[in-house]
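K.L.:
just to be clear, the model below is a prediction. Sequence and coordinates:
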Amino acid sequence: MSTSGREQADLRGVRVLVTGATSGIGRAMAEALVGAGAAVAITGRDLARAQAVAAAMAGGSGRATPVAMDVRDEEQVARGVAEVLERLDGLDVLVNNAGVGMRNVNPRFLTDPQPFWKVSRRAFEDVIATNLTGYFLVAVAVVPHLLQAGRGRIVNVTMNHSTMRRRGFVPYGPSRAGAESLSRIMEADLAGSGVSVNMLLPGGATATGMIPDELTPEVRERLLPASVMAAPILWLCSAAAEGVTGERIVAAEFDGWLEEWKRRAGSPAARPPGSEGG
């Protein structure tokens, strides 16, 4: 179970739960993990879709297991996590990724931003329920099992800091800012437990279903591919990342981050560098 930089990871025997794995960056991460040999729970609100996505990953060296889970629903989360633990025979890594974007609130959010006072309470709460409360609920269901095992990893997917203060980005910006705060506190609460908490973000606008249809071809060409998340998530799930916690890793800058980490890792007093870009 090892990887460094862009080398191929060997994650055989590693069990991973990826929320929101049926599309976008969640699917890209799940595909990379299965390709590296991991056993991956493919979760999403629609079981049939999760089954189709898992079937499409067949043939990799790992295994994709579809599980229905709406992260907004505490009972569904509890049932889903219990199913994952049973079908994967335990769990090593939680990747909190399920999220909804501004497109659900304002389909033209990039070209016609909507001020916060025009956002309905329901729209606000729907985004917070997935992007923030969902992270909390899944972590609450998973952490007792990781603590019992005495080890485990949590990776919370977040976004650029600019997204958190951008005009017209309520409630998406606040939901991501809240997830970052949650991640920091989770890491502090779990300090010394053997369970690590790190954040991972693409590092720019990414080609997913969250992007509006009206973008020009020129703008679309500048979007990051969802696969930008592959190398860092493989590393974070590998033996090479043992003991790494409290980090905020920008996927688009991962190679540089990793080289800096390698330089500093040799010093007993050194912690991996923070990656505060984005």
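P.N.:
Sure, I can see it.

K.L.:
all contacts plus neighbour counts: C-alpha atoms, from now on.
P.N.:
Will do.

K.L.:
give me the buried positions along stretch 191-205.
P.N.:
By 16 or more other CA atoms under 10 Å, the buried positions in stretch 191-205 come out as 194, 195, 196, 197, 198, 199, 200, 201, 202, 203, 204, 205.

K.L.:
beyond the helix or strand containing the third one, next helix or strand please.
P.N.:
Residue 196 belongs to strand 195-201 when elements are defined using DSSP states H and E. On the C-terminal side of strand 195-201, the nearest following helix or strand under DSSP H and E is helix 217-221.

K.L.:
returning to what we had before: wait, which of the buried residues of stretch 191-205 is closest to residue 242?
P.N.:
residue 196 (8.6 Å; CA to CA).

K.L.:
now for the closest one: which residues touch it?
P.N.:
By CA atoms under 8 Å, 6 or more residues apart in numbering, residue 196 lies in contact with 152, 153, 154, 187, 190, 243, 244, 245, 246.

K.L.:
second one coming, line it up with the first:
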Amino acid sequence: MTQQSDAGKAPNLEGVRALVTGGTSGLGFAMSRALADCGARVVLTGRTEQRVRDASTRIARGDRVTGLVMDVRDEQSVGEGVDHMLSALGGVDVLVNNAGIGMRTVNPDFMTDAKAFWHVSPDGFSDLFATNVLGYFLVARAVVPHMLDVGHGKIVNISINETTMRRKGFAPYGPSRAATDALSHIMADDLAGTGIDVNLLLPGGATKTGMTPDLAPRDMQATWLDPAIMGPPICWLASRASDGITDQRIVAKDFTGGRPV
């Protein structure tokens, strides 16, 4: 793992091996790029070969970034993906659980035309939970034994504002993120004293990603955050500077001076 950097400076992540799920776009892409810029070797995942190839090519930091096809909903796909990373990089130091789908999958106009929960199809509800909740569990379950073997590691579970979890018309997305928050706290407690830190990271507001509707009002879009806001906190969480900090909920837009406020 890396040495702690001076306060306010980007950490040096040379030697860090990071797995970022859902790294082909949005927050995942921004975090993958930031980690690579700080020197980490990054494996970013997505569901299709073309998307992972395009994402890794766009970051283009030499051989620091590799694309990996992995479906976080599928235990076999996750197991094979983690094995591939371990073979290629020799280990994993950081897991960023980011892969997820949003309200657009059940209601494309959710920001301007909210639908009550009883209008959500059971298939849509199940698929969103399988990606957003089961996915976090399956990838962490596959990675943690390898971190335990070496006595260190970082797990960062990407989250959302708590108000969004309870927002009218936000079933099943809001409840899915409430579930992953609860899961993250349990992970942190289960791993207490092992050298593996588990934290939640969220932007702190709506971000300009593929999860937001294209036809949202312009005044609304003007308030959305740039996904790049996730860069400084994810690099800090991946560094030695955050060693021993666990079970925290860190808001990216409040992250200043190289540390969370």
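P.N.:
Right, received. Where do you want to start? Being a predicted model, the structure only gives us computed values, none of them experimental.

K.L.:
distance to residue 136 of structure 1 for the buried residues of stretch 191-205 of structure 1 - can I get that in a markdown table?
P.N.:
Output for these, formatted as a markdown table (distance: CA to CA, whole Å):
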| residue | distance to residue 136 of structure 1 |
| --- | --- |
| 194 | 19 |
| 195 | 15 |
| 196 | 15 |
| 197 | 13 |
| 198 | 14 |
| 199 | 14 |
| 200 | 16 |
| 201 | 18 |
| 202 | 21 |
| 203 | 23 |
| 204 | 24 |
| 205 | 25 |
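
K.L.:
which one of those residues sits closest to residue 105 of structure 1?
P.N.:
Lowest distance from residue 105 of structure 1 to the buried residues of stretch 191-205 of structure 1 (CA to CA) belongs to residue 205, with 17.4 Å.

K.L.:
looks like that closest one contacts residue 220 (just checking).
P.N.:
No. The pair residue 205 of structure 1 / residue 220 is not scored as a contact, 9.3 Å apart, by CA atoms under 8 Å.

K.L.:
anything in contact with each of these two?
P.N.:
If you check residue 205 of structure 1 and residue 220 against CA under 8 Å, 6+ apart, no residue is contacted by both.

K.L.:
before we move on, the earlier item: so which of the contacts of residue 196 of structure 1 persist in structure 2?
P.N.:
Contacts conserved in structure 2 for those, using both residues aligned by TM-score structural alignment, their matches' CA atoms under 8 Å: 152, 153, 154, 187, 190, 243, 244, 245, 246.

K.L.:
now residue 193 of structure 2, what's its secondary structure?
P.N.:
coil (DSSP: H, G, I helix; E, B strand; the rest coil).

K.L.:
map it onto structure 1.
P.N.:
Matched across to structure 1, residue 193 of structure 2 falls on residue 192, judged by TM-score structural alignment.

K.L.:
ok, residue 43 of structure 2 next?
P.N.:
Residue 43 of structure 2 maps onto residue 41 in structure 1, by TM-score structural alignment.

K.L.:
you'd agree its match is in a helix?
P.N.:
No. Under three-state DSSP, residue 41 of structure 1 falls outside any helix and is assigned strand.

K.L.:
do I have it right that it meets residue 16?
P.N.:
Yes. Using CA under 8 Å, residue 41 of structure 1 is in contact with residue 16, at 6.2 Å.

K.L.:
correct me, but residue 248 of structure 1 touches residue 197?
P.N.:
No. With contact defined as CA under 8 Å, residue 248 of structure 1 does not reach residue 197; the gap is 9.6 Å.

K.L.:
angle of the top helix by length along structure 1 against strand 195-201?
P.N.:
What stands out as the longest helix in structure 1, according to DSSP state H, is helix 172-189. Angle, helix 172-189 of structure 1 to strand 195-201, by axes from the mean of the first three to the mean of the last three CA atoms, to 10 degrees: 160 degrees.

K.L.:
contacting residues for the most centrally placed residue in structure 2?
P.N.:
In structure 2, the centroid-proximal residue (CA atoms, centre = their mean) is residue 98; its distance is 2.4 Å. By CA under 8 Å, 6+ apart, residue 98 of structure 2 lies in contact with 20, 21, 22, 23, 27, 28, 136, 157, 158.

K.L.:
and for the fourth one, the neighbour number?
P.N.:
Meaning residue 23 of structure 2. For residue 23 of structure 2, the tally of surrounding residues (other CA atoms under 10 Å) stands at 29.

K.L.:
now do the same for it: its match in structure 1.
P.N.:
Under TM-score structural alignment, residue 23 of structure 2 pairs with residue 21 in structure 1.

K.L.:
quick check: which element contains the spatially closest residue to its match that is not a sequence neighbour?
P.N.:
What sits nearest to residue 21 of structure 1 in space, not counting adjacent residues and going by CA to CA, 6 or more residues apart in numbering, is residue 27, at 4.4 Å. Using DSSP H and E, residue 27 of structure 1 maps to helix 24-35.

K.L.:
distance between that helix and the chain's centre?
P.N.:
From the chain centre to the centre of helix 24-35 of structure 1 is a distance of 10 Å (CA atoms, centre = their mean, to the nearest Å).

K.L.:
helices or strands up against it?
P.N.:
The elements that helix 24-35 of structure 1 packs onto, with contact taken as 3 or more CA pairs under 8 Å, 6 or more residues apart in numbering; DSSP states H and E, are strand 39-44, helix 230-236.

K.L.:
would you pull up how far the shortest one lies from the middle of the chain?
P.N.:
Going back to what we said before, that points to strand 39-44 of structure 1. With CA atoms, centre = their mean as the basis, strand 39-44 of structure 1 stands 12 Å off its chain's centre.

K.L.:
picking up where we left off before, okay if I get the contacts of residue 98 of structure 2 as CSV plus distance to residue 56 of structure 2 and secondary structure?
P.N.:
Shown next, in CSV, are the contacts of residue 98 of structure 2 (distance: CA to CA, whole Å; DSSP: H, G, I helix; E, B strand; the rest coil):
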residue, distance to residue 56 of structure 2, secondary structure
20, 12, strand
21, 13, coil
22, 12, coil
23, 9, coil
27, 14, helix
28, 12, helix
136, 22, helix
157, 21, strand
158, 21, strand
